[in-house]
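**Q** predicted model follows, preceded by the sequence.
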Amino acid sequence: MAETPSKVESMRKWVVDHKLRAVGCLWLAGITSSVAYNWSRPTMKTSVKLIHARLHAQALTLAALVGSGLVEYYDREYGSSGPKVDRYTRQYMSHSHKD
């Protein structure tokens, strides 16, 4: 009987397969929530609100990239799928090329 992956394992696999999409979604959510939070503060100038939103988005992007790197490291060290680069390298190296 095949074992169903847990929700955390499914999420980890999705992040490994879609790193850039995950970072982009996190950045978009961060900038949106930061702009919404800063716009609720009427005493700040618009330019300051945008600068704060950009800084928050940059911090979230760095955190997402570090998280993505950790997921990649975990997947290479402990993942059951094996190294993807070697699989593709073997596929191309096994074909003989004729002149």
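**A** Looks like it came in fine.
**Q** going forward, measure contacts between C-alpha atoms and count neighbours the same way
**A** Fine.
**Q** how about residues contacting the one helix or strand R21 maps to?
**A** Taking DSSP states H and E as the criterion, R21 maps to helix 19-39. Contacts of helix 19-39 from elsewhere in the structure, counted by CA atoms under 8 Å, 6 or more residues apart in numbering, are 15, 44, 49-50, 52-54, 56-58, 60-61, 64-65, 68.
**Q** dropping in the other structure now:
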Amino acid sequence: MESTMERMSSSVQSWVEEHKLATIGGVWASAIGASVAYSRRRTPQRATSLRLIHARMHAQALTLAVLGGAALAHHYYNNGKGSRKNREADLDYDFYSQLPSATDADGNENDRWSW
């Protein structure tokens, strides 16, 4: 049972990773619908425009919370111990490393470097 849950969790996680904007839009739309439904059930005499305003505010707060959670998850999963040092070691900011090579793979001189 646990392996099935792990597979489903990883497939959902990979889908969300590929469809970030659709996920955020779905969360927002679901929050709007849930807030309007809850408001309609709780206070049926409230005006529709006021329900929509409150639903938009609730959806906005939930969306910000989801974005904050996504940022924390991104930070947690992508910035483990020592990974910053590894990334800095992979990057070479030396001026000469950014220039094209003086010769091509066959040993012919590059036109940019010929005077």
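**A** Nice, thanks for sending it over. These numbers come from a predicted model, not from an experiment.
**Q** determine which two of the contacts of helix 19-39 of the first structure are furthest apart.
**A** Across these, the longest distance by CA to CA is 36.5 Å; it joins V15 and M44.
**Q** neighbour count for the two, which is higher?
**A** With neighbours defined as other CA atoms under 10 Å, V15 of the first structure and M44 compare such that V15 has more, 18 against 11.
**Q** helix, strand or coil for the more buried one?
**A** Counting by DSSP: H, G, I helix; E, B strand; the rest coil, the backbone at V15 of the first structure sits in helix.
**Q** against S47 of the first structure, how distant is the spatially closest residue to it that is not a sequence neighbour?
**A** Nearest residue to V15 of the first structure in three dimensions, chain neighbours excluded: A22, at 6.3 Å (CA to CA, 6 or more residues apart in numbering). Distance of A22 of the first structure to S47 of the first structure, given as CA to CA, to the nearest Å: 28 Å.
**Q** ok, Q58 of the first structure next?
**A** For Q58 of the first structure relative to S47 of the first structure (CA to CA), the value is 17 Å.
**Q** more neighbours, these two?
**A** Set side by side, Q58 of the first structure and S47 show more neighbours around Q58, with 15 against 9, by other CA under 10 Å.
**Q** quick one: map that one onto the second structure.
**A** Aligning on TM-score structural alignment places Q58 of the first structure opposite Q60 in the second structure.
**Q** so what's its match closest to, chain neighbours aside?
**A** Nearest non-adjacent residue to Q60 of the second structure (CA to CA, 6+ apart): W28, at 7.1 Å.
**Q** now that neighbour: how far from L64 of the second structure?
**A** From W28 of the second structure over to L64 of the second structure (counting by CA to CA), the distance is 10 Å.
**Q** separation between S3 of the second structure and S10 of the second structure?
**A** 10 Å.
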